[in-house]
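>>> I'll drop the sequence and a predicted model, then ask my questions.
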Amino acid sequence: MSKTTTGDLRVAVLGVGVMGADHVARLSSRISGAQVVVVNDYVTEKAEQIAAGIDGCRAVVDPLDAIADPDVDAVVLATPGPTHEKQLLACLEHDKSVLCEKPLTTDIETSLAVVKREAELGKRLIQVGFMRRFDHEYARLKALLDGGELGRPLVMHCAHRNPAVPTSFDSAMIVRDSLVHEVDVTRFLFDEEIVSIQIVKPAANPGAPHGLADPQIAIMRTASGKHVDVELFVTTGVAYEVRTEVVAEKGSAMIGLDVGLVRKTAPGIWGGQIAPGFRERFGQAYDTEFQRWVDAVRVGGTTQDYTDGPGAWDGYAAAAVCEAGVASLNSGLPVEVAMVDRASIDGA
């Protein structure tokens, strides 16, 4: 793999909207060993504007040309989900590692096709951007569970709250864009697949946009019978809150309490601060995720070399659970998750 004169990994960032622009800034200012050399966006002017602010960076109009560019060593996909399949397959064709923001693709058929194509190559080039695996609190909870101190985990309670969402957000997106993180967290913490899901719709928040089923309650069951429930409330008008509690046979553990500075003031007020948004809550996780990805790819590594780095299979599994979740949202009934057996795909 060729590098810059400094040995940095030369990265193309595709999609420089809110998330992609954050990643460009992250790679340019906080991540060592990487240089953004190409940016792409369907809004050409935005890509050109961002490229102009980075030494040695240029805008490329066609995303597939950006992937094929000989000056690009690796790719970050922050493009809309419907474009991911074609772009991921192009990364595989050109033997380039790619960090793909969720979703892997927008349906289980194309996600499975990507998994199979990568498996045919015999090496893992795809990492999916489930950044919570790199958050310090989730890492500590995972280590605690794996260490066995709490015994067998039995139940997990989660809350996922946003102050607001764009007006384009619909009820299914609460499953596909919000719940998807708890889906991956469940698989990460418990090391097993989710086999069924039910979405319950309580009375809608009067402050939510018309027609948005918010809040929602997701009830999931894992292969060994563990119970997971998730409160999803994306129009609280308050702050960004993500909590996870695992109840096990010998105790319990909770993360996401935002217990930093706690103050007491007159007249009898007790409290602290809640993260206003996802950047404040998970900024460290994104930075750690990207640094480990860059470090591994620079030395010719794959997703196998990351600490719990989620790969294409994890993206496929999340897509399968969310597809069942949307079906349950529409029917109100529990839905079994339909997935192929991982063992049936050599190398997956």
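All right, it came through fine.
>>> Please count neighbours and contacts with C-alpha atoms only from this point.
Will do.
>>> Other residues contacting stretch 260-279?
Contacts to stretch 260-279, defined as C-alpha atoms under 8 Å, 6 or more residues apart in numbering, come from residues 162, 163, 239, 240, 241, 258, 259, 281.
>>> three-state assignment of the last one?
Secondary structure state of residue 281, per DSSP: H, G, I helix; E, B strand; the rest coil, is helix.
>>> Run a quick neighbour tally on it.
Around residue 281 sit 17 other residues, with neighbours defined as other C-alpha atoms under 10 Å.
>>> how much space between it and residue 275?
6 Å (C-alpha to C-alpha, to the nearest Å).
>>> which residues do those two both contact?
Both residue 281 and residue 275 are contacted by residue 240, under the criterion C-alpha under 8 Å, 6+ apart.
>>> Which residue, other than its chain neighbours, is closest to residue 159?
With sequence-adjacent residues excluded and distances taken as C-alpha to C-alpha, 6 or more residues apart in numbering, residue 159 is closest to residue 231, at 4.7 Å.
>>> Specify the local secondary structure of that neighbour.
Local secondary structure at residue 231 is given as strand here, using three-state DSSP.
>>> list the contacts for it?
By C-alpha under 8 Å, 6+ apart, the residues touching residue 231 are 158, 159, 160, 161, 215, 216, 217, 218.
>>> among the residues you listed, which are in strands?
Among these, the subset assigned to strands under DSSP state E consists of 158, 159, 160, 161, 216, 217, 218.
>>> which pair in those spans the largest distance?
Maximum pairwise distance among the ones in strands among the contacts of residue 231 (C-alpha to C-alpha): 13.3 Å, between 161 and 218.
>>> what sits in contact with each of the two?
Counting by C-alpha under 8 Å, 6+ apart, the residues touching both residue 161 and residue 218 are 231, 232.
>>> any chance you could map the helices in the protein?
Residue ranges of the helices in the chain, as given by DSSP state H, are 18-29, 44-52, 63-68, 84-93, 108-121, 136-147, 171-173, 180-190, 278-298, 312-331.
>>> Relative to residue 198, tell me which of these wins on proximity.
Taking C-alpha to C-alpha, helix 312-331 is the member of those nearest to residue 198, at 5.5 Å.
>>> and the helices of the chain, which is most packed in?
Highest mean neighbour count of these: helix 312-331, a mean of 23 (counted as mean count of other C-alpha atoms under 10 Å).
>>> now, among the contacts of residue 231, which is nearest to residue 116?
Using C-alpha to C-alpha, residue 218 comes nearest to residue 116 of the contacts of residue 231, at 29.4 Å.
>>> what's near enough to touch the residue nearest in space to the middle of the chain?
Per C-alpha atoms, centre = their mean, the C-alpha nearest to the average position across the chain is that of residue 130, at 2.7 Å. Listed by C-alpha under 8 Å, 6+ apart, the contact set of residue 130 reads 101, 102, 181, 184, 310.
>>> And here is the other one:
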Amino acid sequence: MSTATQENPHTARQGYDRDLRVAVLGVGMMGQDHARRLATLTKGAQLVAVSDVDAARTDAVAAEFGVRALHDPLAAIEDPDVDAVVVATPGFTHEDLVLRAIAAGRPTLCEKPLTTSPQTSRAVVEAERALGRRLVQVGFMRRFDAEYERLRALIASAELGRPLFLHCAHRNATTPPNFSSEMLILDSVVHEVDVARFLLGEEITAITVLTPGRTSHAPQGLQDPQFVLMETASGTLVDVEIFVNTTVGYEVRTELVAERGSAQIGLGVGLVRHSAAGWGGAVPGDFRQRFGAAYDTEFQRWVDAVRSGAGVDGPGVWDGYAAAAVCAAGVESLRTGRRVEVDLGERPDGLG
């Protein structure tokens, strides 16, 4: 055992035979949803603390769930009564918080992005590599959605032959204030980047972002929609229509086209109504409605993995780094109009 491990009992801890004591860092909309999930639904977990830079919000959420309010997230990471942390703070804060969590040996579920640049994400990869075990899971929740899992299994079975295309659509009703053209890539298409890697089991090697005419519903200066074309190592093409001011609702669809057939997910055909007024279904209002069950599964599997000593059951730091690198190339393509190649470098053995 190394000297560092001897000095840090959390680094040596391999599992838990009791409920996992979790602190949620960042209690905006996403963090509050995660706090509620941990407090009321996730088995084997106990929400013990929340932390946010907004002191009043921290206190209100802490009172709602009857847990401690810790106004300094770094103190929450180091708190001896906290076993693991969920990072749901703004993306620009993730690098420091995740590196502190790794240094403290704290199992961490970090919402996407892992960090806001490929360079800082790579630093997190190297920190976990130096630690010698997987500690950080990245919150790409679509991997836990039943439809995506079925599509991945179908691709892996080779029943339809070699994948040729993935056609993706990612639509939101409206955007929040100050949403930028780059954020369509960094905040939205990042999910398609990860699921393409998840479904196909290979890396993305190049990306091109095209800019069609703007919708009249887009705020001034926002390039919406965009069309993204990604190339994989084997030659499969992945295209993404990203349209975030449709005024309709939240729609996420994926179609696989392979050598011997095709398959689609995200059609929302669970309930189709017929009446004198016509026929149809409902479009989810936001991502929490569409992927609520996936978030539930993600958290349960993460808690189970940490308690067992595995640490991670899902996308890890390499996945976060790869997504950051592809998205950075996408932003460059958006700005220049050119195809941009992606070079991830060497992947460390044994890390996610």
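That came in fine, so what should we check first? This is a predicted model, so every value here is computed, not measured.
>>> one step back: to which residue of the second structure is the residue nearest to the centre of the first structure aligned?
Under the alignment defined by TM-score structural alignment, residue 130 of the first structure is paired with residue 140 of the second structure.
>>> Repeat that for residue 163 of the first structure.
Using TM-score structural alignment, the partner of residue 163 of the first structure in the second structure is residue 173.
>>> Let me know whether its match touches residue 242 as I believe.
No - here residue 173 of the second structure does not reach residue 242: they are 11.6 Å apart, not a contact under C-alpha atoms under 8 Å.
>>> okay, the two: which has more neighbours?
Shown here are residue 173 of the second structure and residue 242; by other C-alpha under 10 Å, residue 242 has more neighbours (22 against 17).
>>> The more buried one -> the first structure?
With TM-score structural alignment as the criterion, the equivalent of residue 242 of the second structure in the first structure is residue 232.
>>> cool, and residue 100 of the second structure?
For residue 100 of the second structure, the aligned position in the first structure is occupied by residue 90, per TM-score structural alignment.
>>> hang on, the earlier thing: let's have the contacts of residue 130 of the first structure in TSV, adding distance to residue 324 of the first structure.
Conversion of those to TSV gives the following (distance: C-alpha to C-alpha, whole Å):
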residue	distance to residue 324 of the first structure
101	21
102	17
181	15
184	15
310	21
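>>> For residue 50 of the first structure, state which of these is nearest.
Sorting the contacts of residue 130 of the first structure by distance to residue 50 of the first structure puts residue 101 at the head of the list, at 19.4 Å, by C-alpha to C-alpha.
>>> pretty sure the closest one is in contact with residue 77, am I right?
Yes - the pair residue 101 of the first structure and residue 77 qualifies as a contact (C-alpha under 8 Å) at a distance of 6.0 Å.
>>> More neighbours: these two, which one.
For residue 101 of the first structure against residue 77, the residue with the higher neighbour count under other C-alpha under 10 Å is residue 77, and the figures read 28 against 22.
>>> Let me know the outermost residue of the second structure.
Each residue of the second structure has a distance to the centre, and by C-alpha atoms, centre = their mean the biggest one is for residue 276: 41.5 Å.
>>> Quick one: map that residue onto the first structure.
Residue 276 of the second structure is assigned residue 266 in the first structure as its aligned equivalent, the criterion being TM-score structural alignment.
>>> swap in residue 23 of the second structure?
Using TM-score structural alignment, the partner of residue 23 of the second structure in the first structure is residue 12.
>>> Count the residues that sit near its match.
Summarising burial for residue 12 of the first structure: neighbours were counted as other C-alpha under 10 Å, giving 29.
>>> Next: the one 4 residues further on.
As a burial measure, the neighbour count of residue 16 of the first structure was computed by other C-alpha under 10 Å and equals 23.
>>> so who does the nearest residue to it once chain neighbours are set aside touch?
Excluding its sequence neighbours, the residue lying closest to residue 16 of the first structure (C-alpha to C-alpha, 6+ apart) is residue 41, at 5.9 Å. With contacts taken as C-alpha under 8 Å, 6+ apart, residue 41 of the first structure has the following neighbours: 14, 15, 16, 17, 47, 61, 63, 79.
>>> what does residue 195 of the first structure give?
Residues near residue 195 of the first structure by C-alpha under 8 Å, 6+ apart: 220, 221, 222, 223, 321, 336, 337, 338.
>>> Just put the residues you listed in JSON lines and tack on distance to residue 198 of the first structure.
JSON lines is the format used below for the contacts of residue 195 of the first structure (distance: C-alpha to C-alpha, whole Å):
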{"residue": "220", "distance to residue 198 of the first structure": "7"}
{"residue": "221", "distance to residue 198 of the first structure": "9"}
{"residue": "222", "distance to residue 198 of the first structure": "12"}
{"residue": "223", "distance to residue 198 of the first structure": "15"}
{"residue": "321", "distance to residue 198 of the first structure": "10"}
{"residue": "336", "distance to residue 198 of the first structure": "9"}
{"residue": "337", "distance to residue 198 of the first structure": "10"}
{"residue": "338", "distance to residue 198 of the first structure": "14"}
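>>> What about the residues you listed, which one has the most neighbours?
Of these, residue 321 is surrounded by the most neighbours, 29 neighbours in total, counting by other C-alpha under 10 Å.
>>> counterpart of that residue in the second structure?
Matched across to the second structure, residue 321 of the first structure falls on residue 326, judged by TM-score structural alignment.
>>> How much space separates that match from residue 320 of the second structure?
10 Å.
>>> Equivalent analysis for residue 120 of the second structure, please.
Note on residue 120 of the second structure: its distance to residue 320 of the second structure, by C-alpha to C-alpha, is 11 Å.
>>> For the match of residue 163 of the first structure, give its distance to residue 245 of the second structure.
Going from residue 173 of the second structure to residue 245 of the second structure by C-alpha to C-alpha gives 5 Å.
>>> contact partners of stretch 111-127 of the first structure?
Stretch 111-127 of the first structure is contacted by residues 85, 88-89, 92, 95-100, 104-105, 302-304, 309-313, 315-316, 319, 345-348 when judged by C-alpha under 8 Å, 6+ apart.
>>> how about residue 113 of the first structure, what's its partner in the second structure?
Structural alignment places residue 113 of the first structure opposite residue 123 in the second structure (criterion: TM-score structural alignment).
>>> With residue 333 of the first structure instead?
Matched by TM-score structural alignment, residue 333 of the first structure corresponds to residue 338 in the second structure.
>>> Can you tell me the closest non-neighbouring residue to its match?
Closest residue to residue 338 of the second structure in three dimensions, ignoring its sequence neighbours and counting by C-alpha to C-alpha, 6+ apart: residue 208, at 6.4 Å.
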